[in-house]
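for reference, the sequence and a predicted model appear below.
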Amino acid sequence: MNLLAVAVAATLSMTLAVSPAHAQQSVIAKDTKDSDVQQVTVRGALDAYDPRRDDTASKIVVNHDEIVKYGDTNLLDVLKRVPGVTVSGNGGRGSEVQMRGLGGEYTQVLINGEKAPPGFTLDSLSPDVIERIEVMRSASAEFSTQAIAGTINIVLKKMVKAGQRELKLGYAHAHDTNGPNASLQFDDKAGALAWSVPLTVMRERFARAVQNVEEHADPAGGQDGLRLGKLPEDGRVTRLNLNPRLIWSLDNGDKLVSQTFFTLGHFQNAIHTLVDTVLGPPPDYPNLEQTMSNGNNLLREEVNWTHKYASGAKLDAKLSVTAGSASNRMYRVADGSPGVGALHELVQSDNNVRGMNTMGKVTNASWEGHALAFGWDGGYLKSHDARLVRDANQPDVSLPGGDEFYTADVARLALYSQDEWNVTPQWSVYLGARWEGIQTRVEGNTFADTDNRSSVFSPLLQTLYKLPNTKGDQLRFALNRTYRASSVQSLIPHRFTSPNNSQTNPDAIGNPKLRPELAFGVEGGWEHYWSEGALVSVSASARNIDNSVRNQTVFEGGRWVSLPMNTGRARTRGLELEAKFPLKAVIDTTTALDLRSSLSRNWSSVDAIPGPNNRLLNQTPLSATLGADYKLGAFSSGGSFVFKQGGEVRVSAAQVTYESARRDLDLYVLWKLNPQTQLRVAGSNLLGQDYIYQSSYTVAGSGTQRSRTVYAGWPMLRATLEMKF
């Protein structure tokens, strides 16, 4: 990893040493008392509007070309290459996206500016239906301040190109995974009506080898237990995304837009766990077969109306409705160890979600130098859940205490105002304030009704100062108050059981006593732009988080249970470096080579947890990316190397977890066969990186239980034929 740090440092030092003359900054003519001259902006090629450079609010925008460059079928694979963003685990199903090295729960994910619906996962969304990804490091009043680490806003395709027809046919293959994928898009216009219909489908089959080792040591450190487990998996994934969009341009200048987001997914997996007990007692079920099927359907319909007033003010209002369902079936069949009966169990879990949301803002730029906005964001969501447990051999026979039913209601309202003020041509200030309240009520047949209310007032400040006489250097500073409300699932005292229950394989349950986490953050940075597409940035951040939440394992009712708990104050600090530039920006060349690199270092500690390694759960201490893109005639190629440090985390005084480092090498080649056809070939995880997870738990007077699981990783190749017609 030292080599990566040296490479990034060398890139930064070379960038600072070579700085060509800057293009002239925007020239702004102000109104004066003696004249009626309007504000005029003159920009050269370098000075074309760039949200990364020009917006007061810090933002990274990843456009569609960057999103589809590597032919990914999984959005998580796209996000892992974005500076300052990491992906938890091995990047597969169930992984989470993280910012500032913090766990996924601290990163807010939005779709078209709205909170993602319950049950939505990033691996269910195809990159082909995305227009751009906005990565906002600091909170803004317009979006929810449930963004302690930051916000990732996924903007679905909005652009309509009349007569566009595009078809993509692809296939992915690895030692353990293979399957086809396809996408189709139709765009057209007729008078005042324009429409776009993108459709993507994919099917993937996988067969993976997973190995597990469990050890137990007595209080003196001597080994008195050893189990060797094999967990071969065999499954398949099917996914469909449909995102039609209609745009009406009305005679009075108003615009009405309807956008539908529909995703359908089916996941099936069979795991046969075989445990060979070498030393000590065997588990309850040494021969366990679990077959799981999961079906998810999600529909969101949005209607967006924009209206401009004669005064220059603008109204942008949106109404959306959401409907979703999920059906899960799990068969568990197992032979019991001596003294434990056989297991024949069918668990049926169904969820239905219905919701409505309205959001909008009124902007007014009539006050010179100010962009004022006032807005609202409110909604209501209701979910019904049922969990039925039956004898697998007799599905009509209910097991004692097996059936559970519960209903959750979530109401939310937020009001905000914000102003982006151009104090001088070099200095701009963003001021915002947002009040947000959430009320959650959960009713069930196996637990007492739960009410949870929280509200937060968040003042926000961001400022951008362009240093005079430098034409490319600027400073950023931000203060913000953010929070994280508990999810419905984390509040419900509903137990998911583990057949071979232990300290390192516990049941899971929610905690209705959870309090929201509150954070106060400060950050600052320096950015240097010296040529088109060339920048260097250094930023630092610090946050204090009160009522920090982490999952801890306790012994309760004769079983080990993992549940979320508030553990007091946590502190986190971060440092981020980034450099990207075309080669022609540093040497006199016509070679079309673009280089990029980033480095992120993060620290944290939780006051209530003893050290060492008492950092926030799932935090990434160090991550780095190195990448390059090259063009020559009809060919384009590039590569990306991503490093993500692992290490130990102390969960509690008794529990420690470990996650292995990841090294992902991805390459792609694009060949434009003709103006209408191109072939894209890409490879991911070319180093065949395995993923390792360990957990240990010490019980005073009894000893320490350790578990180590290895998920094998293999290189994957993808080929995609892209045609326009």
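Received it, and whenever you're ready, just let me know what you need.

hey, let's count contacts and neighbours off CA atoms from now on
Will do.

next, count neighbours for Thr620.
29 (other CA atoms under 10 Å).

got the contact list for it?
Thr86, Gly101, Leu102, Asn602, Lys644, Gln645, Gly646 (CA atoms under 8 Å, 6 or more residues apart in numbering).

ok, second structure coming up, stack it against the first:
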Amino acid sequence: MQLKHKPLMAVILMTLILPTVNAEEDKDAQASSGAADATLPEIVVQADRDDFEARQTAPATRLVYGREELDRMNELTVGDYLRRLPSVTFTGPPGTPKDVRLRGMDKGYTQILIDGEPVPGGGKERQIQVDRLPLDIVERIEIIRAPTADLPNEGLAGTINIVLRDAPTTRVTGGRLVTGRVFGEKTHKDTWNVSGQYGDATGDVRWLFNASVGQRGELKTKSKSEEGFVAATGVRNSWKDEFEDERTTSDGLDFSPRVNVKLDGGDELVLTSFFSRTDETKTRHVDKFKYNTPATGADYVGDGTRDETEDKLREIARLRAEWKHKLAGNGSLSVYAAVQRGGEEKDKTTLEYNAAGALTKTAVEDAEQDEGEWFTGLKWSRTLGRHQLGTGLEYADKSREDVKVTTENGVPKTSGRGDNFDIREQRWTAFLQDEIGLGAAHVLTPGLRAQRIAREAEAGGQSFPGSFNAVSPSLHYLWRVNGRNNLRASVTETFKPPKFDDLSPLTETKTGTLTDPDKSGNPDLKPETATGWELGWEHFLPRHGGVFGANLFYRDIHDKVESRTALGDTRYVSRPQNVGDAGVWGVELDARPRMDIWGMPELMLRFNYTRLYSELVDSVTGIETRIKDQPPYVYNVGFDWQLPRWDAAWGVNYNYTPRFVKNPAEPLKLDVEPEQKLLDLYVMKRLSKTAALRLTAANLLDMKKDKDKSEFNASGQLTKKTLEVERGGPAVFVALEGKW
């Protein structure tokens, strides 16, 4: 299967850009006879340079949040910090961000990279949960709205690149001790974490040991009321309540040592590794009740209990080596190789009891996911006049095995479509990119990324091979209007391979009704592709005083994948399908200004607002709806206020996402996602030049998720109504931190 790109898009953008470029160069020529031959100086990226400078000089749109910014709110995990960034929404228990989503799209449309490369051990959507990564081992976080050709391009909505701390050029010693508590509705959970960094440069060797160990507690309570109705008369014929208490303890260990060795002739050997282990224990107790006379809501009695225990072990490991060689004529060559592995082991036991307390059901689930990969490649770059050329080749070999066995009362259950399968994937990647300086104020970065992916999958004794080619052009334009204003434009092509389990040909048997259809996969799924357009403006305040940004984006998505329920021969079946084309667009505003203009240089405001729109046209029915899981908007507002007189600082952040219908394409299942309101606060007191004490309060509003769902039959008559209320609980943390 061949993915077709559109060369016309590059021509259109060039047509729009070149008149501006030529006009600007004419002005430069009038001002100076040598301006026409001006070339951009080589930009050397330093790990400690200012976030705003890194954003300002990047050839493509890249929002950068460095170590100083990450330190402010004393967050424990990457997920805790990401929720306050532009265009970011989450799923997970109230106050606990797990699966990150950019621009309101499903989590599989957001690409998560660590040090610029994908990692194994994610779910079937190829994305890891960011609540398992401690923030203290991170150097910076980058939001990449439109990728350049040298980056992986499987994030239709965008890319989040998590860059880990690098080996220092001088001695670095730092540490942090955190303790805290989550206050739940029925109980409390303690949290603690110890992290530290120790590194130095001695002779030809730079090195860093960076580690974090700790335990995190999470709580969730949920009440659920479910009413059933006779469709023809509207009379309530069932009414059940459930009250759930869930408690989770996660023990984590993470470290990422780095070693850089200088070799003869200016060459360098870079050895990096990353290991993450999370051991999670979860218990869930559910009390059930029902009305014996549901029509009038009378005779409320107990209906049994359910107890669940779950142990989940998740690991990620990567070892990478790179040789960097300097070439004559201001060029460089790097050759690298890496091996990485990730996986998850889960054991879950469910015990159900009737109203008299007798055991009625025992279910045992044993699941394992194992994903391994090795890859190798090379990259070459060279400066030739106005051009900064770059090219690269890479080969990767990946395997994934999912095994799940479930028994009920000692009898094995039939496997579901995503329970047992093996996948082997080979990937060949090549890219070519040129960063062109057009006068002193203009940078044009065309690129081309080509990939071939061959996949062999097996499930239920059936084998289904597949392969596809992706040729993805990209074009980025940067106009440095003056020292404080940038205008940016980008056109890129990205793609999204199907979820692993969506390719399975197996059918999982349910009741086969419209409200509980059988579930099946679709080996004939095509990958989704998108042409992305970005147009942005950035204004940088003097003396690194902050930034104002505005960005317009549009994604033209082809072969959009959605689950659709349809009547087969005699039963209803839900399966993923390429339902048609979709458009996703919106406006993104972000600001981090320091209040110098009001005579308050110690105060920095922070604000971002994203307005989201979408349209999905079903190729079969022709019905137009919004895409699944997209809220209409999301915003953050807050501030950081330094108090030098008291050697202190404090700050606040408020995050809001409104209510919205999760899947407008299924009107017979009205599922409303509740609004989310998160308020966080921190207070910091410096104890000395090297030590500080920090207090953080998270989820101060004790956010609750009020979910309501309604189901209708084919005639539009109400058959079921469900109301759920979830609560996590506020949390308070105290941290002692120091740098020497």
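Received the coordinates, thanks. Source: prediction; values computed, not measured.

closest to Pro506 of structure 1 among the contacts of Thr620 of structure 1?
Gly646 (22.7 Å; CA to CA).

tell me the counterpart of that closest one in structure 2.
In structure 2, the residue paired with Gly646 of structure 1 is Arg659, using TM-score structural alignment.

and if you look at Val97 of structure 1?
In structure 2, Val97 of structure 1 lands on Val100 (TM-score structural alignment).

give me the nearest residue to Asp419 of structure 1, chain neighbours excluded.
Ranked by CA to CA, 6 or more residues apart in numbering and with sequence neighbours excluded, the top spatial neighbour of Asp419 of structure 1 is Leu372, at 4.4 Å.

which strand or helix spans the residue mapped onto that neighbour from structure 2?
Using TM-score structural alignment, the partner of Leu372 of structure 1 in structure 2 is Leu389. Here Leu389 of structure 2 is covered by strand 387-408, with elements defined by DSSP states H and E.

distance from that strand to structure 1 after superposition?
For strand 387-408 of structure 2, the mean deviation from structure 1 after alignment is 2.0 Å (mean CA distance after the TM-score superposition for structure 1).

tell me what that strand is packed against?
On a contact count with 3 or more CA pairs under 8 Å, 6 or more residues apart in numbering; DSSP states H and E, strand 387-408 of structure 2 meets strand 359-384, strand 421-438.

Ala714 of structure 2: which of these is closest?
strand 359-384 (33.8 Å).

just the buried residues of that closest one, please?
Residues of strand 359-384 of structure 2 classed as buried by neighbour count (16 or more other CA atoms under 10 Å): 362-383.

same check, this time on stretch 204-215 of structure 2
Val205, Arg206, Trp207, Leu208, Phe209, Asn210, Ala211, Ser212, Val213, Gly214, Gln215.

same question for stretch 671-689 of structure 1.
Buried-residue list, stretch 671-689 of structure 1, by 16+ other CA under 10 Å: Trp671, Thr677, Gln678, Leu679, Arg680, Val681, Ala682, Gly683, Ser684, Asn685, Leu686, Gln689.

matching residues in structure 2 for it?
Going by TM-score structural alignment: stretch 671-689 of structure 1 matches residues 685-703.

name the residues that touch the longest helix along structure 1?
The single longest helix within structure 1, with elements called by DSSP state H, is helix 2-17. By CA under 8 Å, 6+ apart, the surrounding residues in contact with helix 2-17 of structure 1 are Val536, Glu578, Ala579, Val586, Ser597, Ser598, Leu599, Ala624.

chain center to stretch 367-383 of structure 2, what's the gap?
Put simply, stretch 367-383 of structure 2 sits 20 Å off its chain's centre (CA atoms, centre = their mean, to the nearest Å).

neighbouring contacts of it?
So stretch 367-383 of structure 2 is contacted by 120-121, 329-347, 388-405 (CA under 8 Å, 6+ apart).

cool, and stretch 106-119 of structure 2?
With CA under 8 Å, 6+ apart, stretch 106-119 of structure 2 has contacts from 99-102, 125-128, 151-164, 316, 340, 342, 496, 628-630.

try it again with 7 Å
99-102, 125-127, 154-164, 629 (CA atoms under 7 Å, 6 or more residues apart in numbering).

do the same with stretch 152-170 of structure 2
With contacts defined as CA under 7 Å, 6+ apart, stretch 152-170 of structure 2 is touched by 102-103, 105, 109-116, 137-147, 199-201, 206-208, 258-259, 494-496, 530.

repeat the analysis, applying 6 Å as the threshold.
Residues outside stretch 152-170 of structure 2 that contact it (CA atoms under 6 Å, 6 or more residues apart in numbering) are 102, 109-116, 137-145, 200-201, 206-208, 258, 494-496.

next one: stretch 208-226 of structure 2
Taking CA under 6 Å, 6+ apart as the rule, stretch 208-226 of structure 2 contacts 167, 189-199, 239-258, 721-728.

so of those, which ones are in helices?
Using DSSP H, none of those sit in helices.

contacting residues around the equivalent of Ile144 of structure 2 over in structure 1?
Using TM-score structural alignment as the criterion, Ile144 of structure 2 maps onto Met136 of structure 1. Neighbouring residues of Met136 of structure 1 by CA under 6 Å, 6+ apart: Lys59, Gly150, Thr151.

name the nearest residue to Gly179 of structure 1, sequence neighbours excluded.
Nearest to Gly179 of structure 1 is Glu204, by CA to CA, 6+ apart, at 4.3 Å.

the one you found pairs with which position in structure 2?
By TM-score structural alignment, Glu204 of structure 1 lines up with Arg216.

pull out the buried residues from the lengthiest strand in structure 2.
The single longest strand within structure 2, with elements called by DSSP state E, is strand 298-327. By neighbour count on 16+ other CA under 10 Å, the buried set for strand 298-327 of structure 2 is 302-326.

cool, and stretch 161-179 of structure 2?
161-168, 172-179.
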